[in-house]
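J.: I would like the atomic coordinates for the input below:
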Amino acid sequence: MTKSATTTATGRPVWEVIDRRTLLRTTRDVEVTVETVRLPDGRIIDDYYQVGADDSASVFAETEDGLVVTIGHYSHGARRHCIGLPAGRIGPEETAEDAARRELLEETGYAAAEWTFLGSFVRNGNQGGGTDHLFHARNAHRVGEPASGDLEEMEVGLMTRGELRDALQDNRIAVLAHALGVSLGLLRGEAPGR
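T.: Predicted coordinates:
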């Protein structure tokens, strides 16, 4: 049995977890649980399902001449080929930034000199699903060949900010964390005419 605090540091009421049971745990980063929660008004919800997954890191990496390093890949969740950012799960001994640096190198062969944290975002506001940590890397340059070992085949690309805006608007970026990473990257440090 797990019990959580009933207020946040700001004094706002939160849902109190009265009980939590694991229904499914896989070897590939997925856990499904059901919680019994007490709402601030006293109501009890007996079957509030949560889906847990490993946290991940994504990187909006720009080259010295302002092009963004992208990945073309098949996304099984989206059931289609799409454009994305270098990204992947965070290993047990890694920080989010370490994972972002590793994924950039493994998936694209690029490394970057300057890193800025863009934020951490829960995948699903009700069921959880893990947290995505987003980064902006500047002055990325090719240092080797991609060697990700991932299940999907990836195609490394370089896109202008305008091309990425178009890809976002045309729904060619199908994964939410990648769409958010692209959006935040485009907002950060945009130069006129790009």
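
J.: C-alpha only now, for contacts and for neighbours.
T.: Will do.

J.: Tell me if Gly130 really is in a strand.
T.: Yes - under DSSP: H, G, I helix; E, B strand; the rest coil, Gly130 sits within a strand.

J.: And for it, the neighbour number?
T.: By other C-alpha atoms under 10 Å, the residues close to Gly130 number 19.

J.: ok, now how distant is it from Leu164?
T.: Using C-alpha to C-alpha, to the nearest Å, Gly130 is found at 26 Å from Leu164.

J.: Another for comparison:
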Amino acid sequence: MDAPLQERLTDDWLLLENEKVFEIKNRVRVNRHKVWLPDNRVIDDYYHIDLPSFVTIYAVNEQGEVLLLEQYKHGVGEVCLTLPGGQIDPGEEPEFAARRELLEETGYGGGRWLSGPSLVLHGNQRISVAHTFVACHVIKLNEANSGDLEQASLVTRPRSELWKTIMDGQLPITTHVAVAGIAETLLAGL
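T.: Sure, this is the predicted structure:
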């Protein structure tokens, strides 16, 4: 069977159809893809989930402490620790969003910024892209004023204790754990 030439995803995969099945503007979109595979199979219902891209920041203050937020996260279903971050607004560059989110959520800013890799949340359905940043030597500039749904309290942990916090399950969000590992790798190279 010859696949009709549509959108070539790779040398072997072709996107034959892309149908939107659900959308809430600027929040979530679900598309049904019909794809042609290298072995000539056609998958009629390969779903692609699209949430807005976001930033996650591993911020370290002058005392060598990581800034964390203690807050209820509905996806986790409990109060937990998180790294600062949030959604990238339409037309906003990821680093600008990261600096804005850090200031809004913690009141901290300045310092030296490093950009880490962008991470895709799910290898098959995509879901979202997380942009990772490390901010070193951040200082208190303002009071936190995020306007988020969650009420958050700023908590700090020495960098040396963060892995215990992760292993104890207190920082349960996968991307935040990945960002912590990326950040420590970047900081080791300085």
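
J.: Walking through structure 2, point out its helices one by one.
T.: 94-106, 162-167, 174-188 (DSSP state H).

J.: Quick check: which of those is buried the most?
T.: helix 94-106 (a mean of 22; mean count of other C-alpha atoms under 10 Å).

J.: residue range for it in structure 1?
T.: Across structure 1, the stretch matching helix 94-106 of structure 2 (TM-score structural alignment) is residues 96-108.

J.: Name the surrounding residues that touch that stretch.
T.: The contact list for stretch 96-108 of structure 1 (C-alpha atoms under 8 Å, 6 or more residues apart in numbering) reads 56-59, 69, 71, 86-91, 110-112, 117, 133, 135, 142, 144-148, 154, 156.

J.: buried subset of these?
T.: Using 16 or more other C-alpha atoms under 10 Å as the burial test, the contacts of stretch 96-108 of structure 1 include 56-59, 69, 71, 86-90, 110-112, 133, 135, 146, 148, 154, 156 as buried.

J.: Kindly state which residue of structure 1 is aligned to Phe133 of structure 2.
T.: In structure 1, Phe133 of structure 2 lands on Phe135 (TM-score structural alignment).

J.: Its match contacts Ser120, doesn't it?
T.: No - assessed by C-alpha atoms under 8 Å, Phe135 of structure 1 is found out of contact with Ser120, at 9.3 Å.

J.: Filter the buried ones among the contacts of stretch 96-108 of structure 1 down to just the ones in strands.
T.: If you go by DSSP state E, those have 56-59, 69, 71, 87-89, 110-111, 133, 135, 154, 156 in strands.

J.: which one of those sits closest to Leu184 of structure 1?
T.: Minimum distance to Leu184 of structure 1 across these is 9.1 Å, recorded for Phe135 (C-alpha to C-alpha).

J.: contacting residues for that closest one?
T.: Ala57, Ser58, Val59, Phe60, Glu97, Ala100, Trp115, Thr116, Phe117, Leu118, Gly119, Gly181.
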